[in-house]
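> dropping a prediction and its sequence here:
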Amino acid sequence: MKVKFYESTREYFEKQDEFDRALKHVLEKGNFILGDQVAQLENGIQEYCQAKYAVGVASGTDALIIASDILGFKDGKEVITSPFTFLASASCITKHRGRPVFVDIDEETFSIDVNKVEEKITSNTVGILPIHLFNQMADMDRIMDIADKHRLRVLEDAAEAFGMRWKGMGRQYKHSGTIGDFGVFSFFPTKTLGGYGDGGMIITNNEELARKAKQYRVHGASKKYFYDNVGYNSRLDTLQAAILLIKLKYIDEAIRKRENIARLYMERLSGCENIRFPKIKGEQKSVYYVFNILAERRDELAAYLTENEIGYSIYYPRPLHVQECFKDLGYKKGDFPVAERAANEIIALPIYPEITTDEVEYICEKINAFYKN
């Protein structure tokens, strides 16, 4: 049996008529830049997330860059974040000549260790950039407490976190991205809500921040050819918005299917002493965007999976503090031992709504067999 890490065509063929009609409608109308479907998707995201404002942009990376610029994460100012994440979570700061200040991760969740954040705050610190990683949100109660105490801005990297909710001190669930000053989503194809190309969204409950985000995505213009700021060319494609509107209709069903797949993995692999699962911490509703395990002899296991035609991915093989592009920050190997250890042990198994029970059973059978040999 061959099991791909992700197979987008299954979803397309399941809902082919809907997707084809939506794309045909855009093509026939010819409004490809900030067309009606973009506004409809923004309204849909606002309603689903209970956010006051949503601004569609060209990618999750652009969403981070624009939000960082608006929040003042630039010109030598420091922003506290995690080294165990995708490049964009820190490059959005360095793009504006800001300085990412890394904090090690919690070894059970892979999220930023909130107990180490406050010790990194200096007179030059302007913000915190928590990443809601893999299947759960960071501890937003503690992060917002620290931010309020030190008057810091908070940018939630919720690129992987669509559908996740945190039950905060107000004792009601809040969607990822709606707790800080800004939140961002990525619509990269593999995401829980993913398009058939790049796309992103900025969300906020602040009217002034939303106004700026709308300007910044069109070169900083308040109206055509009138520029209040030097912004960006970053607009969510109308064709992608049309696709995402269809997928948003089925998002709760997709989340439930992901949870069922994750439970099956945990059930079938629970007897294997050579692997560990991340723990969910805090009162929250998780979403299994990916399914990670910490595995002994990880690289050998990866080679074995390849031999048996099973796809996998490694998020992330090298933490940001030891990446060549960030060497000027002055970090070295050993500075964040938990992140470095996770990078050597973590491996992601296939999980998407259309994967079959037989395929998951096959993957678990092979992993169990690997550790019995």
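Yep, that arrived.
> only C-alpha atoms from now on, for both contacts and neighbour counts.
Fine.
> could you report the neighbour count for the spatially closest residue to Ile275 that is not a sequence neighbour?
Counting by C-alpha to C-alpha, 6 or more residues apart in numbering, Ile275 lies nearest to Ala295, which is 4.5 Å off, once chain neighbours are set aside. Neighbour count of Ala295, defined by other C-alpha atoms under 10 Å: 22.
> again with the one 4 residues further on
A total of 15 residues lie near Asp299 under the criterion other C-alpha under 10 Å.
> same check, this time on the one 4 residues further on
For Ala303, the count of nearby residues is 12 (other C-alpha under 10 Å).
> just Thr9 next, same as before
Under the neighbour criterion other C-alpha under 10 Å, Thr9 is assigned a count of 11.
> could you check which helix or strand contains it?
Under the criterion DSSP states H and E, the helix or strand holding Thr9 is helix 8-14.
> can you give me the strands in the stretch 201-350 of the chain?
Counting by DSSP state E, counting those that start in this stretch, one finds strands in the stretch 201-350 of the chain at the ranges 221-223, 226-227, 275-276, 284-285, 291-295, 346-349.
> next structured bit after the last one?
Using DSSP H and E, the helix or strand that follows strand 346-349 towards the C-terminus is helix 357-372.
> ok, and for that following helix, which residues are buried?
Neighbour-count burial for helix 357-372 flags 359-360, 362-364, 366-368 (criterion: 16 or more other C-alpha atoms under 10 Å).
> could you do stretch 243-251 as well?
Buried residues in stretch 243-251, counted by 16+ other C-alpha under 10 Å: 243-248, 251.
> tabulate those residues (JSON lines), appending distance to Ser186.
What follows is those, written out as JSON lines (distance: C-alpha to C-alpha, whole Å):
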{"residue": "Ile243", "distance to Ser186": "14"}
{"residue": "Leu244", "distance to Ser186": "11"}
{"residue": "Leu245", "distance to Ser186": "14"}
{"residue": "Ile246", "distance to Ser186": "16"}
{"residue": "Lys247", "distance to Ser186": "14"}
{"residue": "Leu248", "distance to Ser186": "14"}
{"residue": "Ile251", "distance to Ser186": "15"}
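> structure two is appended below for comparative analysis:
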Amino acid sequence: MQPTPLPDKVLSRGLLDVLIRAGLIAILVISCYQIFRPFLDLMLWSMILAITLYPLHGMLRGRLGSDARAASLIVLIAIAILLIPVYLLGDSVAESIQKSITVIKNEAFHIPPPADSVASWPLVGATLHGFWLQAATDLTGLLQKVAPQLKGVSLTVLGKLAGVGIGFLMFIFALLIAGIFMAYGANGSHSAVQIATRVAGAERGPQIAELCTATIRAVAQGVVGIAFIQMLLVGGGFVVMGIPGAGLLALAVLLLGIMQLPATLITIPVIAFVFATEGATAASIAFAIYTFVAGMVDNVLKPLLLARGVAVPMPVILIGALGGMVTSGIIGLFIGPVLLAVGYQLFWQWVDDQPEAATPAADDQQPT
């Protein structure tokens, strides 16, 4: 008995119902994303910080006997660590501005006239000589002349500083939210495993969740941790040698390390400055060797720490960090390696999951 085929109207109605449901789900997802989008970076930073600091939370929880107390202590210590350098930086900038204002009021600021040989420099010699000479003889008139350009540059600098301030406040809020995440860390870990299991299956889900967690911690140790160690090593040398603005230069080393740029951009000019002012003494030579080696220490530590505890080759993590940094900024430094590590793992699981090659049956084989 042949089955009765479904009428075309029933098929079209079923397809229409599926399309309507899919459309409604898409509208719901897009609407939820638009509502959540202003908080996306904040929540991503919060999750990254919570995952990174959770092992420390586990250690403190055993001593304090409370998840909330351990999370609160970590957040307070982290905020204090952030506020102390910011206070020192602000105090240094305010002191420099006050000294500059005092020098200008007392008319103690004088620019020496340029040498005649400056005018003979190729391309820029004549222009530079005229500009320098006017600055030495009529600084007020020169400032009035370049006032419109200075105004534009000042507005740009103030805008950048405002962006840095907003980013700093967002980081503080992210720390507070990360403390809440750590206080409910067990539930969060269980939820992450459930979501990964629902997406990738019961076998691969827990592995993917563990891989994401290990990758974020490895990047935090291998990038931020190494940059902090490098800042301490280089900054200590600057302080001992009495380099002007040693704190600001050490902070610049930290930022370069986080941005995956070489610290030699700071250390080599400082070494040149020391030789120009101190000469080739034993102290300056020892400082140059120490500073150069400290500026290159990330090349030794990064292979040791970057892929530590991650079942993914170190070049994959490094490429993910660099690519994420280029495409998405600082937050891409963490998201890039996670996505690339998960993609790498899934790709090789797909490659290894090949059906066994079918062996020809004995009766199908032709006699030779």
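Looks like it arrived, so ask away. Model, not experiment: these values are computed from the prediction.
> tm score of chain vs chain?
Comparing the chains after superposition, counting by TM-score structural alignment, normalised by the length of the second structure, produces a TM-score of 0.28; 158 aligned residues with a C-alpha RMSD of 6.3 Å.
> quick check: the residue nearest to Ile275 of the first structure touching Ile347?
Yes - using C-alpha atoms under 8 Å, Ala295 of the first structure and Ile347 qualify as a contacting pair, with a distance of 7.1 Å.
> ok, back up a step: gap between the residue nearest to Ile275 of the first structure and Arg276 of the first structure?
Note on Ala295 of the first structure: its distance to Arg276 of the first structure, by C-alpha to C-alpha, to the nearest Å, is 7 Å.
> helix or strand for the residue nearest to Ala250 of the second structure when sequence neighbours are not counted, which one?
Spatial nearest neighbour of Ala250 of the second structure, excluding adjacent residues (C-alpha to C-alpha, 6+ apart): Gly235 at 4.7 Å. For Gly235 of the second structure, the element it lies in under DSSP H and E is helix 226-241.
> packing partners of that helix?
Of the remaining helices and strands, those touching helix 226-241 of the second structure by 3 or more C-alpha pairs under 8 Å, 6 or more residues apart in numbering; DSSP states H and E are helix 246-258, helix 282-295, helix 298-305.
> try 10 Å
Contacts defined by 3 or more C-alpha pairs under 10 Å, 6 or more residues apart in numbering; DSSP states H and E place helix 226-241 of the second structure against helix 246-258, helix 264-278, helix 282-295, helix 298-305.
> the inter-axis angle of the following helix or strand past the last one versus helix 246-258?
This means helix 298-305 of the second structure. Reading on from helix 298-305 of the second structure to the C-terminus, the next helix or strand found by DSSP H and E is helix 314-328. Relative orientation of helix 314-328 of the second structure with respect to helix 246-258: 110 degrees, computed using axes from the mean of the first three to the mean of the last three C-alpha atoms, to 10 degrees.
> how about the helix ranked longest in the second structure: buried residues?
As assigned by DSSP state H, the longest helix anywhere in the second structure is helix 67-105. Along helix 67-105 of the second structure, the positions that meet the burial threshold by neighbour count (16+ other C-alpha under 10 Å) are 67-72, 74-75, 89.
> ok, back up a step: closest one to Gly44 of the first structure among the strands of the stretch 201-350 of the first structure?
Relative to Gly44 of the first structure, the nearest member of the strands of the stretch 201-350 of the first structure by C-alpha to C-alpha is strand 284-285, separated by 20.1 Å.
> what's the neighbour count on the closest residue to Ile203 of the first structure other than its chain neighbours?
Leaving aside its chain neighbours, Ile203 of the first structure sits nearest to Ala54 (4.4 Å; criterion: C-alpha to C-alpha, 6+ apart). Neighbourhood size, Ala54 of the first structure [other C-alpha under 10 Å]: 26.
> next one: the one 10 residues further on
Look at Leu64 of the first structure: counted by other C-alpha under 10 Å, it has 30 neighbours.
> just Asp20 of the first structure next, same as before
When counting by other C-alpha under 10 Å, one arrives at 13 neighbours for Asp20 of the first structure.
> please give me every residue in contact with it.
12, 242-243 (C-alpha atoms under 10 Å, 6 or more residues apart in numbering).
> three-state assignment of it?
Per DSSP: H, G, I helix; E, B strand; the rest coil, the local secondary structure of Asp20 of the first structure is helix.
> for it, give its distance to Ala242 of the first structure.
Following C-alpha to C-alpha, the distance that separates Asp20 of the first structure from Ala242 of the first structure is 10 Å.
> now do Phe370 of the first structure
As it turns out, when the distance is counted by C-alpha to C-alpha, Phe370 of the first structure lies 44 Å from Ala242 of the first structure.
> and if you look at Met144 of the first structure?
Applying C-alpha to C-alpha, one obtains 35 Å for the distance of Met144 of the first structure from Ala242 of the first structure.
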